[in-house]
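Enquirer: Sequence first, then the predicted structure, then my questions.
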Amino acid sequence: MSRGVEWAVHCCLNLAWAGPEDAVPVSRLAAFYDLPAAYLNKQVQSLVRAGIASSVPGPRGGFRLARPAERISLLDVVTAIEGPEPAFRCAEIRQQGPFGGDPESVTGPCLVDQAMRRAELAWRRELAAQTVAGLAETVERAAPGVPDRARRWFSSHT
């Protein structure tokens, strides 16, 4: 998984804390974590294309969540950044090498592929069960002052 997923999830948290009334410029999101704005903008644009964030034009423009944080799963964010393709792609390499032509060695579906797909399905189910709002609540319990401090930082730097 790319760094863009981590960046996008953090951006979603900050946009959730900023609230639906405040648009946050990508330059401020990038400055908050000392990230390159041009690359972060690509991640945020992916969130916009996926309907997770929306762009607000104008001098007080920027980005905000396009829907409530309770309706944005971590799987939504991962899919927006990484795409919907499976993480594992079986290339059927078992049909190559010394046993490739041996019908006794290459029978039925690839068991490696099946194991990887089961693991990915479990991973995707877990990501789908977690929302940005739930993650925000977890952060608030673990570090109670962070959401308010982030909200103040963004409102004083827009």
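Expert: Good, I have the coordinates.

Enquirer: CA only for contacts and neighbour counts going forward, please
Expert: Noted.

Enquirer: Run through who's touching the helix or strand harbouring Glu120.
Expert: If you go by DSSP states H and E, Glu120 is part of helix 111-129. With CA atoms under 8 Å, 6 or more residues apart in numbering as the contact definition, helix 111-129 has outside contacts at Ser73, Leu74, Leu75, Asp76, Pro86, Ala87, Phe88, Arg89, Cys90.

Enquirer: let's bring in a second model and compare:
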Amino acid sequence: MSRSVEWAAHSCLNLTWLEPGRAVRTATLAAFYGLPAAYLNKQLQALVRAGILSSASGPRGGFQLARAPEEITLLDIVIAIEGLDEAFRCDEILRRGPGGRADVDYRETCVLAQAMRKADLAWRRELASQSIADIKATVEHRFPNTPQMTRNRFAALRA
């Protein structure tokens, strides 16, 4: 998984602490963690295409959540950034090994591929069970000053 997922997830989380109607520009989000703005913008645009974020141009423009945090799962973010492909790709090397046969779909019959698919499904279920609202609640419980500190940092970076 690329680091872009981390950047996208943290950006979504930070956007939960904005006042209603506020948006944050790419440059501000990038400066928040010292990330390259052009590369972060590509990830933010992927989130817009997935319906996770919305964007607007103009003096009050920028990014904000397009859906309620309860409606955005970690899996939504991963898929928006990484796509739908499974984590493990079976290249059917058994076909080239001893006893390999051209008429067998080893992606379906290979025990290793089956185990990897099962693990991938469990991972996806776990990600789908965690919303940005869940993460937000945990952060706020463990670090109660985070929402205000985030808003203050956004304000300082805009200045």
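Expert: Received it, and whenever you're ready, just let me know what you need. Predicted model, so just to flag it, every value in this text is computed and none were measured.

Enquirer: TM-score of the superposed pair?
Expert: After superposition, the two chains reach a TM-score of 0.92 (TM-score structural alignment, normalised by the length of the first structure), with 155 aligned residues with a CA RMSD of 1.8 Å.

Enquirer: Buried among the contacts of helix 111-129 of the first structure? Need that as a selection in PyMOL.
Expert: Here is the PyMOL command that selects the buried residues among the contacts of helix 111-129 of the first structure (16 or more other CA atoms under 10 Å):
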select buried, resi 73+74+75+76
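
Enquirer: Reformat the contacts of helix 111-129 of the first structure into CSV and put secondary structure and distance to Tyr33 of the first structure next to each item.
Expert: Listed next are the contacts of helix 111-129 of the first structure as CSV, based on DSSP: H, G, I helix; E, B strand; the rest coil; distance: CA to CA, whole Å:
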residue, secondary structure, distance to Tyr33 of the first structure
Ser73, strand, 22
Leu74, helix, 20
Leu75, helix, 22
Asp76, helix, 22
Pro86, coil, 29
Ala87, coil, 27
Phe88, coil, 31
Arg89, coil, 33
Cys90, coil, 37
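
Enquirer: Of the contacts of helix 111-129 of the first structure, which is the nearest to Arg67 of the first structure?
Expert: Lowest distance from Arg67 of the first structure to the contacts of helix 111-129 of the first structure (CA to CA) belongs to Ser73, with 11.1 Å.

Enquirer: Excluding residues flanking it in the chain, which one is nearest the closest one?
Expert: The shortest distance from Ser73 of the first structure to any non-neighbouring residue, by CA to CA, 6 or more residues apart in numbering, is to Thr131 (4.0 Å).

Enquirer: cool, Gly61 of the first structure as well?
Expert: Nearest non-adjacent residue to Gly61 of the first structure, counting by CA to CA, 6+ apart: Ala23, 5.6 Å away.

Enquirer: related to what we said a few turns ago, what does the helix holding Glu120 of the first structure correspond to over in the second structure?
Expert: Under TM-score structural alignment, the match for helix 111-129 of the first structure in the second structure covers residues 111-129.

Enquirer: I figured the residue nearest to Ser73 of the first structure hits Arg67, correct?
Expert: No - between Thr131 of the first structure and Arg67 there is no contact under CA atoms under 8 Å: 11.9 Å.

Enquirer: More neighbours: which of those two?
Expert: Thr131 (20 against 14; other CA atoms under 10 Å).

Enquirer: I'd like the distance between the more buried one and Asn41 of the first structure.
Expert: 22 Å (CA to CA, to the nearest Å).

Enquirer: The helix or strand that comes right after the helix holding Glu120 of the first structure vs the second structure, average offset?
Expert: Later in the chain than helix 111-129 of the first structure, the nearest helix or strand by DSSP H and E is helix 132-142. Aligned to the second structure and superposed, helix 132-142 of the first structure gives a mean residue distance of 0.8 Å (mean CA distance after the TM-score superposition for the first structure).

Enquirer: what's the next secondary structure element after helix 132-142 of the first structure?
Expert: Where DSSP H and E defines the elements, the next helix or strand beyond helix 132-142 of the first structure is helix 146-156.

Enquirer: In that following helix, which residues are buried?
Expert: Result for helix 146-156 of the first structure [16+ other CA under 10 Å]: buried residues Val146, Pro147, Ala150, Arg151, Phe154.

Enquirer: Same question for stretch 59-66 of the first structure.
Expert: Those buried within stretch 59-66 of the first structure under the rule 16+ other CA under 10 Å are Gly62, Phe63, Arg64, Leu65, Ala66.

Enquirer: which residues sit in contact with the residue nearest to Ser73 of the first structure?
Expert: By CA under 8 Å, 6+ apart, the residues touching Thr131 of the first structure are Ala69, Glu70, Arg71, Ile72, Ser73, Leu74.
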